[in-house]
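Chemist: Sequence unavailable; structure follows:
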């Protein structure tokens, strides 16, 4: 899927990297985990590549927790279905008279918002890239809202992989050959830069992305 959108996203990442310090490129450990992320993502599911990447990751010093954490991280790509749909669903449901989209949050909804979003800079930036997503999901289904945060937190609860490596892996998956998701890409790129990503790391990442497998599927 070499779409115009995918190409534009990759060019955007390359442009943003130009102003970063050169630094050192990806080390073999981080590279092998990012390759695993690309192979095991739901947008690839390349079984042979997954096996090879797992073996390479262990050879490069990865622990079982490291590998499982990366797989848990990229399994979260499924939430992009929520991100792309919730604001639209709320709008259409409101037009059908199924929900009041402008009603004040209930006490339960407000409690959940304060607990999971509040004034956290990460989620404020996230909402900026995904306007109305979190609020819409909360109004439609507090259960789904809570589950979203619980699932997204799993890789961070395992906590065995550096935050920068996780952000780079997520960034790679958002511009993989069979996936182009700008809202997530911009969030993960901003986070990676904030965590100290340098130009050579981003350049290496772009090379990994262009070599990533297409969606082969599993019989």
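Modeler: Ah, there it is. Quantities reported herein were computed from a predicted structural model and do not represent experimental measurements.
Chemist: drop to CA atoms for contacts and neighbour counts, all remaining ones
Modeler: Fine.
Chemist: which residues in the chain form helices?
Modeler: For the chain, the helices defined by DSSP state H occupy 4-17, 28-40, 47-59, 64-75, 80-95, 107-116, 121-129, 133-140, 142-152, 154-158, 163-173, 182-194, 199-210.
Chemist: Next one for the comparison:
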């Protein structure tokens, strides 16, 4: 790497807190694009609207989301989060929040199933089911009709889902506002784009005192998810070229 390359690498490491072989490949093979890449991903790090630890925990959430599972970037952001003072317990809480994303299968699928079959249309909740519904609303502050179907179909499943969802809200390991930022990030991720959830969690974040500018920073962090293409693609490209003797 020439002196200009070393300067670019040092600047990147100073601003974002990490450097790796993927970035080195981009810098060496396409310096012009590397500068564009750096400009995109560094913006939320320059603004400091979100604190450094929160930024990295949001990035941990994005990399560990079941719609993404980018192991290379996950390792980078866990390292960064620890460097910024995050604890093992805080990172585990991020994983617990993110794992609930699997329930969006029901959020999207159940209404379609009801539309196609007519099952439970107009059905009333019984007393026990109504209690569970109110318990959910009191805890989470929102409700969608597909959960009525979950209750009517299988109280045990609904209750287990409720406990799984609310467990991270039973403690203050992460602030409520950061939890909502994490939900906004994983719902608005390129790999998910769950608009119902985005709106619900923006509303919740605003009620908790979040600002327009803070939520915009979450979107900027999330918009950089596309760079995971390079983390997945470049090692494979190098491996294939090596096999061909290039």
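Modeler: In hand now; what should we look at? These figures come from a predicted structure and were not determined experimentally.
Chemist: quick one, which of the helices of structure 1 is nearest to residue 216 of structure 1?
Modeler: In terms of C-alpha to C-alpha, the element of those nearest to residue 216 of structure 1 is helix 47-59, at 8.3 Å.
Chemist: Show me what that closest one is in contact with.
Modeler: 29, 32-33, 35-36, 39-40, 64, 67, 213, 217-218 (C-alpha atoms under 8 Å, 6 or more residues apart in numbering).
Chemist: repeat that for 10 Å
Modeler: By C-alpha atoms under 10 Å, 6 or more residues apart in numbering, the surrounding residues in contact with helix 47-59 of structure 1 are 28-41, 44, 60, 62-64, 66-68, 212-213, 216-219.
Chemist: For it, grab the matching residue range in structure 2.
Modeler: Using TM-score structural alignment, the residues of structure 2 aligned to helix 47-59 of structure 1 are 71-83.
Chemist: Could you tell me how many residues sit around the counterpart of residue 170 of structure 2 in structure 1?
Modeler: Under the alignment (TM-score structural alignment), residue 170 of structure 2 pairs with residue 157 of structure 1. Residue 157 of structure 1 has 10 neighbours, counted by other C-alpha atoms under 10 Å.
Chemist: In this structure residue 157 of structure 1 contacts residue 69, no?
Modeler: Yes - at 9.1 Å, residue 157 of structure 1 and residue 69 qualify as touching, with contact defined as C-alpha atoms under 10 Å.
Chemist: Only the buried residues of stretch 4-22 of structure 2, if you could.
Modeler: Of the residues in stretch 4-22 of structure 2, 8-9, 12, 16-17 count as buried by neighbour count, 16 or more other C-alpha atoms under 10 Å.
Chemist: Over to stretch 24-38 of structure 1?
Modeler: 25-26, 29-38.
Chemist: so how far is that stretch from its chain's centroid?
Modeler: Put simply, stretch 24-38 of structure 1 sits 16 Å off its chain's centre (C-alpha atoms, centre = their mean, to the nearest Å).
Chemist: show me what contacts the residue positioned nearest the centre of structure 1?
Modeler: In structure 1, the centroid-proximal residue (C-alpha atoms, centre = their mean) is residue 170; its distance is 4.3 Å. By C-alpha under 10 Å, 6+ apart, residue 170 of structure 1 lies in contact with 34, 37-38, 41, 70, 73-74, 76-77, 164, 176, 184-185, 187-189, 192.
Chemist: What separation do you get for it and residue 93 of structure 1?
Modeler: 32 Å (C-alpha to C-alpha, to the nearest Å).
Chemist: With residue 121 of structure 1 instead?
Modeler: For residue 121 of structure 1, the distance to residue 93 of structure 1 - C-alpha to C-alpha - is 30 Å.
Chemist: ditto for residue 204 of structure 1
Modeler: Distance, residue 204 of structure 1 to residue 93 of structure 1, using C-alpha to C-alpha: 44 Å.
Chemist: got it, and residue 106 of structure 1?
Modeler: 18 Å.
Chemist: Looking at these two, which is more packed in?
Modeler: Taking other C-alpha under 10 Å, residue 106 of structure 1 and residue 93 do not tie; residue 93 has more neighbours (15 against 10).
Chemist: The more buried one reaches residue 85, doesn't it?
Modeler: No - judged on C-alpha under 10 Å, residue 93 of structure 1 makes no contact with residue 85 at a distance of 11.8 Å.
Chemist: Show the contacting residues for the match of residue 170 of structure 2.
Modeler: Residue 157 of structure 1 makes contacts with 69, 150, as judged by C-alpha under 10 Å, 6+ apart.
Chemist: can you count the residues close to the counterpart of residue 113 of structure 2 in structure 1?
Modeler: Aligned by TM-score structural alignment, residue 113 of structure 2 pairs with residue 89 of structure 1. Counted with other C-alpha under 10 Å, the neighbours of residue 89 of structure 1 add up to 15.
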